[in-house]
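Q: need coordinates for the below:
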Amino acid sequence: MADLQDEPHTDYAAHSAYTADTVPAGPGSTGAGDPAAPVTGSALERAVALLSEHPVTDGHNTLVWTLRQSPYHDIDTPDSGVDTDIPRLRAGGVGAQFWSLLPHEDGTADQVLSDTLDQIDMALALMRRYPDGLCLALTADDMADARNRGRIASFLGPVPGRTLTGSLGALRAFHALGVRILAPAGAPWARDELTPFGHEVVKEMNRLGMLVDLTGCSPEVACQLAGASKASVIVSHTAAAALKPHPGNVTDEVLLALRAAQGLAMVTFDAAQTGDSLHAVADHVEHVRAVAGPDCVGLGATFGTEPGVPRPAGLTDPSGYPRLVAELLERGWSETDLALLTWGNAQRVLRDAEFTARAAQHRRPA
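A: Model prediction:
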């Protein structure tokens, strides 16, 4: 559970836009435009109450990329053209968001770097444009403070590891700009195996307090990265390969490596990876918990897209989070384990990265 200093201020509930009435429980209800899952009213009410204290930390949202195509879109107002906006984040009980800054297309290292810097600039502009809704977060304390002030804590990253080509300068520049997560997948130093330079990248990320995101890495490289890092690692958006084979889903071998490293696997709402029902998503969450442990499971829905991405019914935008929590309550999850799933586990890995960084800075110069 959260530390005492992280207990939410009573103003958080006042700032949240959702209540039990705004997320209907009956079949065919619309909520924020998508059909609700068949859950009981009492479970949904308990879910809403739990999320008011322990909101969701979502590990992956691509809204920054989407807004590059329509930079004047107003995320203070719901719009059917994009699945993410501040009202729906609040309706779903999202208290912290990792904003993905990964490019959607391959290119040269210079092109990828330029594109990533553009996205960082856009993300920072988004924080300035919506100061009452979004708040840049650099630490776990920032995450708790934003929640207590009724803001959505916004972490920058992941950024692509393939921007690092033989030098750690870009990594340190990313950190100075506020980035706290990097994804090695696709980088030459983490493609077939973790190279000596790759080990140096991981050590420097540990020194800086940045999270290593294993999403998209082969099982072999993912296990190598988890073993090389002295801080907890994450998989920002994935599902269980044992339930549904998919290139983006993690094997039980990787989940066991995450358990050993006290890492975090964040389950996606991409129907291609999970299946097309809320029940299927809950199955993946339960499998990850069973293999990796209750301290190593989180949520990374992969919202932030335009219409057309297949989503499980009832989970088509961030307002659906209470329905998933209600489903897990009906399956017998304790509120303690649910608080870890939504908030506690993500906060723990951030604190662990910060603790590791403080220790490493005494031993390793920049």
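
Q: going forward, measure contacts between C-alpha atoms and count neighbours the same way
A: Fine.

Q: enumerate the positions of stretch 219-238 that are buried.
A: For stretch 219-238, a neighbour-count test (16 or more other Cα atoms under 10 Å) marks 219, 221-238 as buried.

Q: return the subset of these lying in helices.
A: 219, 221, 222, 223, 224, 225, 226, 227, 228 (DSSP state H).

Q: ok, which stretches of the chain are strands?
A: Along the chain, the segments classed as strands by DSSP state E run 56-61, 94-99, 134-136, 152-156, 159-160, 181-183, 211-212, 234-238, 264-267, 297-299.

Q: which one of the ones you listed lies closest to residue 127?
A: Proximity to residue 127 (Cα to Cα) singles out strand 134-136 among the strands of the chain, at 5.5 Å.

Q: and that closest one, what does it pack onto?
A: Other helices and strands packing on strand 134-136, by 3 or more Cα pairs under 8 Å, 6 or more residues apart in numbering; DSSP states H and E, are helix 109-129, strand 152-156.

Q: and these, which is most packed in?
A: strand 152-156 (a mean of 27; mean count of other Cα atoms under 10 Å).

Q: taking strand 56-61 as reference, get the angle to it.
A: With axes from the mean of the first three to the mean of the last three Cα atoms, to 10 degrees defining the directions, strand 152-156 sits at 30 degrees from strand 56-61.

Q: contacts for strand 152-156, please.
A: Strand 152-156 is contacted from outside by 94-101, 120, 123, 133-138, 142-144, 146-147, 178-181, using Cα atoms under 8 Å, 6 or more residues apart in numbering.

Q: now it, how far from the centre of its chain.
A: From the chain centre to the centre of strand 152-156 is a distance of 10 Å (Cα atoms, centre = their mean, to the nearest Å).

Q: what separates the closest residue to residue 319 other than its chain neighbours from residue 63, distance-wise?
A: Of all residues not flanking residue 319 in the chain, residue 92 sits nearest, at 3.7 Å (Cα to Cα, 6 or more residues apart in numbering). Computed as Cα to Cα, to the nearest Å, the residue 92 to residue 63 distance reads 16 Å.

Q: ditto for residue 322
A: Distance, residue 322 to residue 63, using Cα to Cα: 21 Å.

Q: looking at these two now, which is surrounded by more residues?
A: residue 322 (32 against 22; other Cα atoms under 10 Å).

Q: my read: the more buried one touches residue 43, true?
A: No: between residue 322 and residue 43 there is no contact under Cα atoms under 8 Å: 9.3 Å.

Q: let's see this one next to it:
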Amino acid sequence: MADLQDDPHAAPALPGGPGSLGVPDAPAPAAAATALDRAAALLAVHPVADGCNTLVWTLRQSPYHDIDTPDMGVDTDIPRLRSGGVGAQFWSLLVPPGAPAGDDRTPREADQVVSDTLEQIDVALALVRRYPDGLCLALSADDMADARNRGRIASFLGPVPGRALTGSLGALRAFHALGVRILAPAGAPWAQDGLTAFGHEVVREVNRLAILLDLTGCPPMVACQLAGASKAPVIVSHTGAAALNPHPGNVTDEVLLALRAANGLAMVTFDTARTGDSLHAVADHLDHVRALAGPQCVGLGAGFGTEGDAPRPAGLTDPSGYPKLIAELLERGWPETDLALLTWGNAQRVLRDAEFTARAAQHRRTP
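A: Next up is the predicted model:
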């Protein structure tokens, strides 16, 4: 059962003083904890909800990996997720750009996208079934809290590509029935140069189903339009601040302000091309997002799950590096209340708000 600490609109108070998150703010000098000690203690109460991991695609290509034990062939496994304090993971079901989609027997590109998405869902569900002691399929904010309380990593399926809808809301409902809770409009014909009439229907239906819209990769104008059209919060599952690095995958200040207005969430990635080659550079992007969008709209979406030596910032080469990043933010003066929102609270709140919106929409509209 979800505990009361998961109210997204109030930071929990645990032993250690008024407003404390269970970690002393100002320990006595003789027993002063290091920033890394404080980070580890905070993550024990407020673990990381990571917005992006591409392990599903990696396992689809190389199914021999066993993530129950440390595996140097891939940067994600359950021991390192636990070591880094990860309590919830969004498993991306997107196919990487340039990767082959479908096979020679599929004549139409649209069919390839649908087939490939179903394959990704199948691998993701098999992954969760294979490791029941470490992973737990999550369909709601309550599932997220329950998995944490039982010592499991809550596993959300998505995003799936908006292109896979092929003009059908029935396809969207079918993905929802399979457990998908996140949809990425980028590249979909209904959200390329602005929302089409069908695009507006998609937004209304994802709101009704409590599916999150992931604006990663959307042009700024489209991202702002989607954020404004959705009655539920939207997310950007892995990104950086374009003001610090004008990478095409990073969000502009305009989008960050739109996220703030929509109570959305920008989740900062650990991709050297987007956020730099050091832990310090990643922290700079988090500082910028927090300053512009507000502490209630910043999260973490590392983008782990790759095979081989993917370029990662020093100190953040796999999920076990999360405590180092939290320690860096503590040293920069981030209050523990903001860090609790960054790691867990903001993701929990976005899911709960989407579910509230869905309940309201279901009273007003039938499929």
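
Q: returning to what we had before: let me have the helices and strands packed on strand 134-136 of the first structure in CSV, extended by distance to residue 200 of the first structure.
A: Below are those laid out as CSV (distance: least, Cα to Cα, whole Å):
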stretch, distance to residue 200 of the first structure
helix 109-129, 19
strand 152-156, 22
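
Q: quick one: closest of those to residue 296 of the first structure.
A: Ranking these by proximity to residue 296 of the first structure (Cα to Cα) places strand 152-156 first, at 19.3 Å.

Q: mean shift between the closest one and the second structure?
A: Overlaying the second structure shows strand 152-156 of the first structure at a mean distance of 0.1 Å from the equivalent residues (mean Cα distance after the TM-score superposition for the first structure).

Q: which ones are touching residue 345 of the first structure?
A: 264, 295, 296, 297, 298.

Q: reformat those residues into CSV and put neighbour count next to each item.
A: Below are the contacts of residue 345 of the first structure laid out as CSV (neighbours: other Cα atoms under 10 Å):
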residue, neighbour count
264, 31
295, 20
296, 31
297, 32
298, 32
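
Q: need the max-distance pair from those.
A: With Cα to Cα as the measure, no two of those lie farther apart than 295 and 298, at 8.6 Å.

Q: identify each buried residue in stretch 162-172 of the first structure, please.
A: 162, 163, 164, 168, 171.

Q: before we move on, what about stretch 284-291 of the second structure?
A: Across stretch 284-291 of the second structure, burial judged by 16+ other Cα under 10 Å covers 284, 285, 286, 287, 288, 289, 290.

Q: farthest pair in the buried residues of stretch 162-172 of the first structure?
A: 162 and 168 (11.6 Å).

Q: how near is residue 222 of the second structure to residue 182 of the second structure?
A: Between residue 222 of the second structure and residue 182 of the second structure the computed distance is 17 Å (Cα to Cα).

Q: repeat for residue 329 of the second structure
A: Applying Cα to Cα to residue 329 of the second structure and residue 182 of the second structure gives a distance of 28 Å.

Q: ok, those two, which is more surrounded?
A: residue 182 (28 against 21).

Q: run through who's touching stretch 170-182 of the first structure.
A: Applying Cα under 8 Å, 6+ apart, the external contacts of stretch 170-182 of the first structure come out as 120, 138, 155-161, 163-164, 205, 208-213.

Q: show me what contacts residue 82 of the first structure?
A: Residue 82 of the first structure makes contact with 304, 305, 306, 307, according to Cα under 8 Å, 6+ apart.

Q: which non-adjacent residue is nearest the third one?
A: With Cα to Cα, 6+ apart as the criterion, residue 306 of the first structure has its nearest non-adjacent residue at 4.6 Å, and that residue is residue 82.

Q: tell me which residue of the second structure lines up with that neighbour.
A: Here residue 82 of the first structure is matched to residue 74 in the second structure, going by TM-score structural alignment.

Q: please verify my assumption that residue 324 of the second structure contacts residue 38.
A: No: judged on Cα under 8 Å, residue 324 of the second structure makes no contact with residue 38 at a distance of 10.4 Å.

Q: any idea which residue is closest to the centre of the first structure?
A: residue 59 (0.3 Å; Cα atoms, centre = their mean).

Q: please report the distance of that one from residue 212 of the first structure.
A: Distance from residue 59 of the first structure to residue 212 of the first structure, by Cα to Cα: 12 Å.

Q: ok, residue 348 of the first structure next?
A: Per Cα to Cα, residue 348 of the first structure is found 14 Å from residue 212 of the first structure.

Q: which position in the second structure pairs with the residue nearest to residue 319 of the first structure?
A: Mapped onto the second structure by TM-score structural alignment, residue 92 of the first structure lines up with residue 84.

Q: okay, now that match: neighbour count?
A: Around residue 84 of the second structure sit 21 other residues, with neighbours defined as other Cα under 10 Å.

Q: just confirm it contacts residue 322, I think it does.
A: Yes: using Cα under 8 Å, residue 84 of the second structure is in contact with residue 322, at 5.0 Å.

Q: show me what contacts the closest residue to residue 259 of the first structure other than its chain neighbours?
A: Closest residue in space to residue 259 of the first structure, ignoring its immediate chain neighbours: residue 292 at 4.7 Å, by Cα to Cα, 6+ apart. Shown in contact with residue 292 of the first structure (Cα under 8 Å, 6+ apart): 255, 256, 258, 259.

Q: repeat for residue 147 of the second structure
A: 87, 136, 138, 153, 154.

Q: tell me which of these is nearest to residue 187 of the second structure?
A: Nearest to residue 187 of the second structure among these, with distances taken as Cα to Cα, is residue 138, at 26.7 Å.

Q: trace that closest one over to the first structure, please.
A: So, by TM-score structural alignment, residue 138 of the second structure is matched to residue 137.

Q: report the separation between its match and residue 124 of the first structure.
A: In terms of Cα to Cα, residue 137 of the first structure sits 11 Å off from residue 124 of the first structure.

Q: and for residue 349 of the first structure?
A: From residue 349 of the first structure over to residue 124 of the first structure the distance is 23 Å, taken as Cα to Cα.
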